[in-house]
Structure formats: structure tokens, C-alpha cells
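Asks: heads up, no residue letters with this:
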């Protein structure tokens, strides 16, 4: 039975092979998990990777959420978000998950789908245009993520 670390490594490999640039934040998150695992378990002089508790403060979270909301239509990387708070990507990702309850990548996807839902109901833009306006790299990328989060396609949602 594969371990979680093996599974993370395989997910990273799959994402890299697909060349899906719309999931750069996801790829960076997986790479960080793999890097920490390698450092913790295979480094000659094992570094101390601190474990933090409590998550980001509200004062730290709000500018990050604002940044995500203002830049949904653009590529957002883990490095961009961590830089807002002057943190390492790993530390930021961990603290963000403690504070919000989900990873930065999952939060970003949720917000993009929410924006898409709003645009589907409030505008007559094509689904492809909405996908691009919400930061997805294609109609199919939006459809896949939309279906996973809502249980229906963007077209079905618009008609519903």
C-alpha cells in the first residue's frame, strides 16, 4: 500500500507531466511537501523544520484574501502569497491551512468557482470567457473544477 508521501510524489509527477499551467499553485504546494519530506528524512545534517500552531492572524489573513480576490483572473503562485507576509512558502501554506481550514490552492479554486458561478448567473459571457476571467486556463479546466466543487457543469448551473 503506497504511503502518503509516495502518493504526494506521484501526484506531483502527474501534474508535471500534464503540463497544466493553471495548477501552478498546486504543483508548488506538492513540491514543498516533497521537499520537506526529503529534508526531514534524508538530509545528512537534518534541519530543524519547526511545527507551528495557531495559523495566521486575522491581520495576516485579510491582505492575503484580498490579494487572491483582486487577482483571481491572473496566475497566483504560492511564492506570491508567502511574499505578502514575508514567510517561506511551506510556513505560509501550513499557517494558511490552520487559519482557513483548507490549503491555499483549494481556497483559490473555491474562489475562482464562486466567481464563475456569479458570472454564469449575472452575465451572458461564454463559458470559455468566464473560465479565462476567473483564472482558469481553459473551458475544460473550469468545467472539471466546477463539477468537483458543485456537482454540476457550468452549463447546467447556468440553466438551473
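Replies: Good, I have the coordinates. Every value quoted in this text rests on a predicted model; they were computed, and no experiment measured them.
Asks: from here on, contacts and neighbour counts on C-alpha atoms
Replies: OK.
Asks: Could I get the contacting residues of the most centrally placed residue in the chain?
Replies: Taking Cα atoms, centre = their mean, the centroid of the chain lies closest to residue 105, which sits 1.1 Å from it. Residues in contact with residue 105 (Cα atoms under 8 Å, 6 or more residues apart in numbering) are 25-26, 29.
Asks: putting a second one here so we can go through both:
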């Protein structure tokens, strides 16, 4: 969890995260879903949205720049995932 939180701004692959604790990606994904109730990928997306939400309230960064800083590929990707999870757009939160 700490590794994911620390590296949200990077492209986190399942293999990379599983490698941190030295288990296979398939086994890691299975254990993670069992423990957390969601896939590792969905957890990463949720954590990125939460970080974006905080940054929207605390900074004046352009939403496009903020999206890249929290690990989304574009403002559009951030907006899509943000709205799916929160029901609002980043602009509405700001």
C-alpha cells in the first residue's frame, strides 16, 4: 500500500507492484482482491482520484497538470475516472 501511494505518479504495472513483495503478479492480484475487495488497478485509480481531489482543493495547478502529477495520462482520463468515482468533475470540485 505504501509503495502504491508513493508511486501514484508513475505507470504502476501489476508486475512491478508484485515484485516489491516478491510474488507473482497473478498471485498478488488474487490476494489483493481478496483483502481489499477490488482489483489492484481499481485501487490505484481510486487513490489517484483521492490525491487529485486534495490537490484540487489545495493548489491552483491547471487540471491538466494536476492529472499528470497524480499519474493519469491526460486531463480527459482524470475527468472520466473522477466523475465515475465521485459523481462530479474535477472542475466542479475546484
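Replies: Yep, that arrived. Small disclaimer: the values here were computed from a predicted structure and weren't measured.
Asks: before we move on, the earlier item: now, of the contacts of residue 105 of the first structure, which are buried?
Replies: The neighbour-count criterion (16 or more other Cα atoms under 10 Å) marks 25-26, 29 among the contacts of residue 105 of the first structure as buried.
Asks: Secondary structure for the residues you listed - can I get that in JSON lines?
Replies: Shown next, in JSON lines, are those (DSSP: H, G, I helix; E, B strand; the rest coil):
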{"residue": "25", "secondary structure": "helix"}
{"residue": "26", "secondary structure": "helix"}
{"residue": "29", "secondary structure": "helix"}
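Asks: one step back: overlap between the contacts of residue 105 of the first structure and the second structure?
Replies: Among those, no contact is conserved in the second structure (both residues aligned by TM-score structural alignment, their matches' Cα atoms under 8 Å).
Asks: ok, back up a step: show me what the residue nearest to the centre of the first structure lines up with in the second structure.
Replies: Alignment note (TM-score structural alignment): residue 105 of the first structure maps to residue 41 of the second structure.
Asks: so is that match in a helix, a strand, or just coil?
Replies: With three-state DSSP as the basis, residue 41 of the second structure sits in helix.
Asks: The one 5 residues further on too?
Replies: When the structure is split into helix, strand and coil by three-state DSSP, residue 46 of the second structure lands in helix.
Asks: Setting aside sequence neighbours, what's the nearest residue to it?
Replies: Leaving aside its sequence neighbours, residue 46 of the second structure sits nearest to residue 85 (Cα to Cα, 6 or more residues apart in numbering; 7.3 Å).
Asks: State the number of residues packed around the one you found.
Replies: 14 (other Cα atoms under 10 Å).
Asks: what helix or strand does it sit in?
Replies: Assigned by DSSP states H and E, residue 85 of the second structure belongs to helix 75-86.
Asks: Can you get me the start-to-end distance on stretch 10-30 of the second structure?
Replies: 22 Å (Cα to Cα, to the nearest Å).
Asks: Give me the residues contacting it.
Replies: 3-4, 39-41, 71.
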